[in-house]
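> Take this sequence and fold it.
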Amino acid sequence: NTPNFIVTCCNDRSVNAMVQSYNVYPPNFAVYLIGRSLLSQGQTINTMYNSATKSISSYFIFFIIIIIFKQTHQF
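Have a look, this model is predicted:
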């Protein structure tokens, strides 16, 4: 149901970015990106897409380390 909702509310470029992030990264990381984009107030779809890509470049390693650490230690 979630991919269908994303397709209905976002343009193709944002959908492609979210689908790629969902396929490449762990699901919880993709959920973080999608949730962060959808929860940003007063922003258009394009700025949401741009902020998501900037977040990947600046926080990618940081969140991957946290996700791997959480998955290996099972908090």
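> use CA for all of it now, contacts and neighbours both
OK.
> Y49 is in contact with N16, isn't it?
No. Y49 is not in contact with N16 according to Cα atoms under 8 Å; the separation is 10.1 Å.
> The two: which has the busier surroundings?
Under the criterion of other Cα atoms under 10 Å, the comparison of Y49 against N16 puts Y49 first, with 22 against 13.
> another one to check against the first:
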Amino acid sequence: MKPNFQAMTRKELRTYVIAHPDDNEAFYAYVDKAEKEGNWVTMPPLKSPEDLDNYPDFLDKIRRDPGRRSDN
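Got it, this is the predicted structure:
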């Protein structure tokens, strides 16, 4: 029996997707949930790491994100 992906948090769903990489239904549910949250920051491709200084909104998002893992 599969879990209810809609009832899971994005973090729970991410953990499930990592543990079950062949479960396409879970993957699509995760992508849909991430897209609905609308917390993406868009920016053009970088030419160098120093270009990040031109996007303070992006850097702030990374610094504030409690779900960010340091080993990614």
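> care to give me the TM-score?
Overlay of the two chains. TM-score (TM-score structural alignment, normalised by the length of structure 2): 0.31; 33 aligned residues with a Cα RMSD of 3.3 Å.
> distance of the most centrally placed residue in structure 1 from H73 of structure 1?
The centre of structure 1 sits closest to L33, judged by Cα atoms, centre = their mean, with a distance of 2.2 Å. According to Cα to Cα, to the nearest Å, L33 of structure 1 and H73 of structure 1 sit 23 Å apart.
> quick one: what helix or strand has F5 of structure 1 in it?
Assessed by DSSP states H and E, F5 of structure 1 sits inside helix 2-9.
> in the helix or strand just after that helix, what's buried?
Of the helices and strands lying after helix 2-9 of structure 1 in sequence (DSSP H and E), the nearest is helix 12-24. Of the residues in helix 12-24 of structure 1, those scored as buried under the neighbour-count criterion (16 or more other Cα atoms under 10 Å) are 14-15, 17-19, 21-22.
> Mind putting those residues into CSV with distance to F5 of structure 1?
Compiled in CSV, these are given as follows (distance: Cα to Cα, whole Å):
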residue, distance to F5 of structure 1
S14, 13
V15, 10
A17, 15
M18, 12
V19, 12
S21, 16
Y22, 14
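> Tell me the one of those nearest T53 of structure 1?
Nearest to T53 of structure 1 out of those is A17 (Cα to Cα; 8.3 Å).
> okay, now S37 of structure 1: neighbour count?
When counting by other Cα under 10 Å, one arrives at 21 neighbours for S37 of structure 1.
> let me redo that: A19 of structure 2
Around A19 of structure 2 there are 10 residues (other Cα under 10 Å).
> Pull the contacting residues for it.
Residues in contact with A19 of structure 2, defined by Cα atoms under 8 Å, 6 or more residues apart in numbering, are absent; none qualify.
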